[in-house]
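>>> I need the structure of the sequence given here:
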Amino acid sequence: MNVSVTDTANPVLQAVMAHTQAENPSAFLAVNEGNSTFTVPGLDGAIVYRRVGRYAVQFGGPFAARDHYDELLGRFLDHIHDEGLRLVGVQLQRDDAEAYARRGFTVNQIGASWAVRIPELTLRGTRFMQLRNKISRAHRNGLTVTEVPAGEWAEALAGIDQVWLASKGEHVRPLEFLVGQVGGPMQPLRRLFLGRIEGRPVGYISYSPVYGARAGWMHDLSRRIPDDSPGLMEAINAHALEQFRQEGVEWLHFGFTPFTGLDQAHEVTGHSPGFQWLMHFLWDQGAALYPAQTQLAYKKKWAADVCFPEYVAFEPHASLAGFIHIFRASNAC
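Next up is the predicted model:
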């Protein structure tokens, strides 16, 4: 079989920028370092995944031209089966979900991505009073926010990361795969806003580009020195939001949050009722696994009310093993 499997992000970037029909707001995460890329000469597109144990954990669906999508997916499945692997795909969009279901996968909603239109977002009014107060308090505490080149602040960013991670607990590890990165060859395409108090870096937010009909920026990695000042992240995001507004950016995306936005109407034919129950249970009781309610509350602060359901596909049936391997690929366990 004439295929190419590499660790370079360049073909993925080209595919993500060229093929936005699936409208995956997290598509830029496909260029993360550490991912593997599957391409086939003559087919326009790429598939991104990580091999974890006996699973290939795929990020998103094929980023491919419509008339090459099905063949690329079929060739990828042939390839991983030849390797003795089973596929689990995560953060699939609705079109992907239906395509995988037609191939016999069990497909369920796993959560949603959230976004807001910047021209319609104003922080005036009683709805945003608490948010404005937190932002004002951060600035009263001396916070200044600027957009900076990541390379010039690498040491400071690493210091913030170290303190932030330590505050999460002794055995917590930094997430990968389904979150973005700072640094590396794709950093010039991201944007970084840094908060400082008396010149000391205390927090930052990295934004990744979003392509397609809802083009804009995605609020991605956010890190802060714990307990340094209330309202740090809110003030940094508000500064970036105003910058984007001045530039005429239409959309601010807040990315994927598992276990949120769950709705029976979003499920596809043949979904697993048992896995559907598990997602609702983890929304209610799964904070120890992932703080979905806290994450969604932050996004809702900004009136992020545009919801994009996202899906997980299991081959052939929903399984706890496949679900766990998503967390393994993300360095969460």
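>>> contacts and neighbour counts: CA atoms only from here.
Noted.
>>> And the strands in this structure, which stretches?
For the chain, the strands defined by DSSP state E cover 4-6, 36-39, 45-52, 55-64, 86-92, 106-117, 143-147, 191-197, 200-210, 216-224, 251-258, 306-314.
>>> just checking, what packs against the second one?
In this structure, strand 36-39 makes packing contacts with strand 4-6, strand 45-52, judged by 3 or more C-alpha pairs under 8 Å, 6 or more residues apart in numbering; DSSP states H and E.
>>> As JSON lines, those strands with mean neighbour count and distance to Thr37 would be great.
Shown next, in JSON lines, are those (neighbours: other C-alpha atoms under 10 Å; distance: least, C-alpha to C-alpha, whole Å):
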{"stretch": "strand 4-6", "mean neighbour count": "13", "distance to Thr37": "5"}
{"stretch": "strand 45-52", "mean neighbour count": "23", "distance to Thr37": "5"}
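>>> I'd like the structure of this one too, to check against the first:
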Amino acid sequence: MSIGTFAVDGGDTVFGALRAYGDNPSAFLAMNEGKEYFTVAGRHGVIPYRDTGSHLRQSAGVIASHDGQEPLLRAFTEFAAQRRRKVVATRLRRPEAELFSRCGFTVNQAGSSYSVYLPEFRLGAPRLADLRLAVSRAWLAGLQAAEAADEDSAAGPGEEADGRRVFTGRIGDEVVATVTYLPVFGTRPGWLHHTAHRAPGAPRGALEAVGLEAVRVFAAEEAQWLHLGFTPFAELGAQYELATASVLAARLLRLAAERGEWRHATAGRLAHQRIWDPHLVQPGYLAWQGRAAAGALGELLRLAKSP
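Here you go, the predicted model:
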């Protein structure tokens, strides 16, 4: 078996695999977060990862055809062992969690992800009253929302070229809110809410007003889904656990969700997701090798602090 790993400028090889096999809504984000990509000669597919010194940190699972995922993941764990590293993976959906479980990983539910089906989104729906109120406050304050031109975007150089889209809210000439979205391929194609920034002093509802403009644009383009992202510690339930779950890790995760400081760190994110009355709520998983859960939980805490 010939294996290879290459740096972030892998170009068409990486994004070709993403378009062909990237079914996880966070797959594009994982490509951006990864510093290196793992491949096996003769096999289609890629695993983006980052070497943290003790772990190979992976996100959103294996980007490969269904029958190619398990061989690629097993090769990746062998590669990690050769480098004296353990693999830890976050933002896994149920099918990816089951894959990691089959390959010998400990797997626990670590949160939930939320998605809106755009063809059925109606702002006038009774359950969207809080969203309407938030948006109306921003409008009354004079906020104007639109997709940003390249020169107005808060994204870094070249980011629009990789598919990222940026929407802003302005009051006069001042940008007071910015939301970025990443493309999603696979069985639920559309856009992933990536980052959001609200300037100090911006009116309440500014981010919701910008998000509503993005929904209007995406729906006009006949996009299918708006994925609001994965929230650590959200809606944990014993019914979602796999047979390879750690009982101790499950207790620690629920303790953090109920009492820990991370409950406050993720509360705002969860409130923003729920205000959109998502059509689909899915459990998200954390996977790691071996018994020691400390390193894996550390990765989840890091994720909880990220935008």
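>>> Next, format the helices and strands packed on strand 36-39 of structure 1 as CSV and append distance to Arg127 of structure 1.
Below are these laid out as CSV (distance: least, C-alpha to C-alpha, whole Å):
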stretch, distance to Arg127 of structure 1
strand 4-6, 49
strand 45-52, 40
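>>> of those, which approaches Phe259 of structure 1 most closely?
Phe259 of structure 1 sits nearest to strand 45-52 of all these, at 21.7 Å, using C-alpha to C-alpha.
>>> my guess is Ile257 of structure 2 meets Phe233, correct?
Heads up, residue 257 of structure 2 is Ala, not Ile. Yes. In this structure, Ala257 of structure 2 is within contact of Phe233 by C-alpha atoms under 8 Å, at 5.1 Å.
>>> Give the residue from the two that has the larger number of neighbours.
Phe233 (25 against 22; other C-alpha atoms under 10 Å).
>>> how about that one, what's its partner in structure 1?
In structure 1, the residue equivalent to Phe233 of structure 2 is Phe259, according to TM-score structural alignment.
>>> Excluding chain neighbours, what is closest to that match?
Excluding the flanking residues, the one nearest Phe259 of structure 1 by C-alpha to C-alpha, 6 or more residues apart in numbering is Gly111, at 4.4 Å.
>>> what does Trp262 of structure 2 give?
Closest to Trp262 of structure 2 by C-alpha to C-alpha, 6+ apart is Ala256, at 6.4 Å.
>>> Now check structure 1 for the residue matching the one you found.
Alignment note (TM-score structural alignment): Ala256 of structure 2 maps to Leu282 of structure 1.
>>> Would you confirm that its match contacts Leu262?
No. Leu282 of structure 1 is beyond contact range of Leu262, at 11.1 Å (criterion: C-alpha under 8 Å).
>>> State the distance from the residue nearest to Trp262 of structure 2 to His264 of structure 2.
Counting by C-alpha to C-alpha, to the nearest Å, the separation of Ala256 of structure 2 from His264 of structure 2 is 10 Å.
>>> Which one's more surrounded, these two?
Counted by other C-alpha under 10 Å, Ala256 of structure 2 and His264 do not tie: Ala256 has more neighbours, with 16 against 12.
>>> So Tyr311 of structure 1 sits against Gln91, correct?
Yes. Assessed by C-alpha under 8 Å, Tyr311 of structure 1 is found in contact with Gln91 at 5.4 Å.
>>> for the closest residue to Gln276 of structure 1 other than its chain neighbours, what are its contacts?
Residue nearest to Gln276 of structure 1 in three dimensions, not counting chain neighbours: Asn108, with 6.7 Å by C-alpha to C-alpha, 6+ apart. Asn108 of structure 1 is in contact with 267-268, 271-272, 275-276, 311-313, counting by C-alpha atoms under 8 Å, 6 or more residues apart in numbering.
>>> go again using 6 Å as the cut-off
Asn108 of structure 1 makes contact with 271, 311-312, according to C-alpha atoms under 6 Å, 6 or more residues apart in numbering.
>>> Then His272 of structure 2?
So His272 of structure 2 contacts nothing (C-alpha under 6 Å, 6+ apart).
>>> In structure 1, what residue spans correspond to helices?
For structure 1, the helices defined by DSSP state H cover 10-18, 66-82, 94-102, 129-140, 154-167, 232-246, 273-285, 292-301, 320-329.
>>> What mean distance separates the last one from the matching residues in structure 2?
Once the two models are superposed, helix 320-329 of structure 1 sits on average 3.7 Å from its counterpart in structure 2 (mean C-alpha distance after the TM-score superposition for structure 1).
>>> Skipping adjacent residues, who's closest to the residue in structure 2 that Asn24 of structure 1 lines up against in space?
The alignment partner of Asn24 of structure 1 in structure 2, by TM-score structural alignment, is Asn24. Leaving aside its sequence neighbours, Asn24 of structure 2 sits nearest to Ala60 (C-alpha to C-alpha, 6+ apart; 6.0 Å).
>>> what residue of structure 1 matches up with that neighbour?
Under TM-score structural alignment, Ala60 of structure 2 pairs with Gly60 in structure 1.
>>> now that match: how far from Gln93 of structure 1?
From Gly60 of structure 1 across to Gln93 of structure 1, the span is 7 Å (C-alpha to C-alpha).
>>> Can you pick out the residue with more neighbours from the two?
Regarding Gly60 of structure 1 and Gln93, a neighbour count based on other C-alpha under 10 Å identifies Gly60 as having more, with 26 against 23.
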